[in-house]
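Peer 1: Provided below for reference: sequence and predicted model.
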Amino acid sequence: MLLIIGCTTGRPPDDLDRVFVEVRPLDYARRLCRLEPMLERHTCMTEVVSHYREVRGRDRPAQDATEGPFVAFIDDVLYRGRYVSNPFAAAFTVSDGATICRGRYSAFAGDTKPIFRVHCSDGRQGQAQIVLDQTGRNGIGRLSMANGMAGDILFGDAAIPEGFR
């Protein structure tokens, strides 16, 4: 138990080199709602926090930990999609309606770190890194494209309300 407490104490939510970090509902809300107009941002953030608290308290099947919604903001454009994962491999597919981006990593294919190689249908390439929140079913991450574009990642049923899927 002491080891688990030591892994999260004093770590900011963006420390992607950890196995998991403390991500508060407000951290998800800030990331998801940052593109909302100022007059609507509070309502959006309240919805995200309420959704997280409601969904996190439900008894859900184990399958919810191996697949779910996945959102990426690439250079302030919202991409929506899904992820699938197991302990040794994971993949996601997201789209903004015109461009599709896919990321994957696989220990079976020789990847030594859980860093996703990202390829988009418009030719962009990059990488993404994620970290789980303390529930192990949701999380955040960062995406960096070779052309300098970057953005945030959020994933999981509790982290992403229906309006963002």
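Peer 2: All right, it came through fine.
Peer 1: use CA for all of it now, contacts and neighbours both
Peer 2: Will do.
Peer 1: So which elements touch the helix or strand harbouring residue 153?
Peer 2: Following DSSP states H and E, one finds residue 153 within strand 150-155. Packing partners of strand 150-155 (3 or more C-alpha pairs under 8 Å, 6 or more residues apart in numbering; DSSP states H and E): helix 25-33, strand 67-74, strand 139-145.
Peer 1: for that strand, which positions count as buried?
Peer 2: Buried residues in strand 150-155, defined by neighbour count with 16 or more other C-alpha atoms under 10 Å: 150-155.
Peer 1: same question, stretch 47-59
Peer 2: 47-52, 56.
Peer 1: swap in stretch 109-129?
Peer 2: Buried residues in stretch 109-129, counted by 16+ other C-alpha under 10 Å: 114-120, 125-129.
Peer 1: alright, now check it against this:
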Amino acid sequence: MFRILAVATAAASVLISGCLPPPPGHFGSFATPVTPDEYGRRLCRHLELEDYAACLSEVLGYFEEPRPDDLPYGRNSNAGPIALVLDRRVYLGRYDGSPLVTRFRVTHGNQSCQGGYDAFAGSTDAILDVQCSDGRRGWADLTSALDGRNGIGRLELEDGTQAEIVYGYTALGQAEPYPYVHWTPPAD
């Protein structure tokens, strides 16, 4: 009986915390409508103006191509490619998520960042703690698109550096090869 009560209490805590106001600077929702334009702005914002327009056109063109939605459910429903645009560089990797545990790892050359939260280990919100290989730390806030399989996010490091996040197969296709390779600065 105690175990059932503990599980019910934990589940209620997670649900209630979703109803509380978000911490300052956080999105504050689990799902939001995300347009192809929004994905494009996040993936191309780091570029100079003349390259930004071409990159945005390529992203929008990617969304106009008809593709079957044949991604199998199961493990791939809550996992997939992720892109992080940090310091004008595109870091690529994979995320694995569920409502109670989420992790991601991205790399650019020999630099990497990883983050996650684990409600079972005491995380009290769905904000991911992040640590980068250069020693910087911070947090990431992810919000799903309405389809629940893709989304956007924001990363903020303790030094004030901010980054854009895009994740999911619809938004990126796959991380390797990155579909917008022409707009990825070379690795250091």
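Peer 2: That came through fine. Computed from a predicted model, the values in this text were never measured in an experiment.
Peer 1: Can I get the buried residues of stretch 47-59 of structure 1 in a markdown table including secondary structure?
Peer 2: Output for the buried residues of stretch 47-59 of structure 1, formatted as a markdown table (DSSP: H, G, I helix; E, B strand; the rest coil):
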| residue | secondary structure |
| --- | --- |
| 47 | helix |
| 48 | helix |
| 49 | helix |
| 50 | helix |
| 51 | helix |
| 52 | helix |
| 56 | helix |
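Peer 1: Where in structure 2 does the strand holding residue 153 of structure 1 align, residue-wise?
Peer 2: Mapping strand 150-155 of structure 1 onto structure 2 (TM-score structural alignment) gives residues 162-167.
Peer 1: who's in contact with that stretch?
Peer 2: Defining contact as C-alpha atoms under 8 Å, 6 or more residues apart in numbering, one finds that stretch 162-167 of structure 2 is touched by 39, 42-43, 80-87, 95, 142, 150-156, 172.
Peer 1: Could you do stretch 50-60 of structure 1 as well?
Peer 2: The set of residues external to stretch 50-60 of structure 1 that reach it, using C-alpha under 8 Å, 6+ apart, is 25, 157-161.
Peer 1: Okay, strands next: where are they in structure 1?
Peer 2: 67-74, 77-86, 89-95, 100-106, 115-120, 125-132, 139-145, 150-155 (DSSP state E).
Peer 1: quick one: which of those is nearest residue 37 of structure 1?
Peer 2: Closest approach to residue 37 of structure 1 among the strands of structure 1 (C-alpha to C-alpha): strand 77-86, 14.3 Å.
Peer 1: on average, how far is that closest one from the matching bit in structure 2?
Peer 2: Comparing strand 77-86 of structure 1 with its match in structure 2 after superposition yields a mean distance of 1.2 Å (mean C-alpha distance after the TM-score superposition for structure 1).
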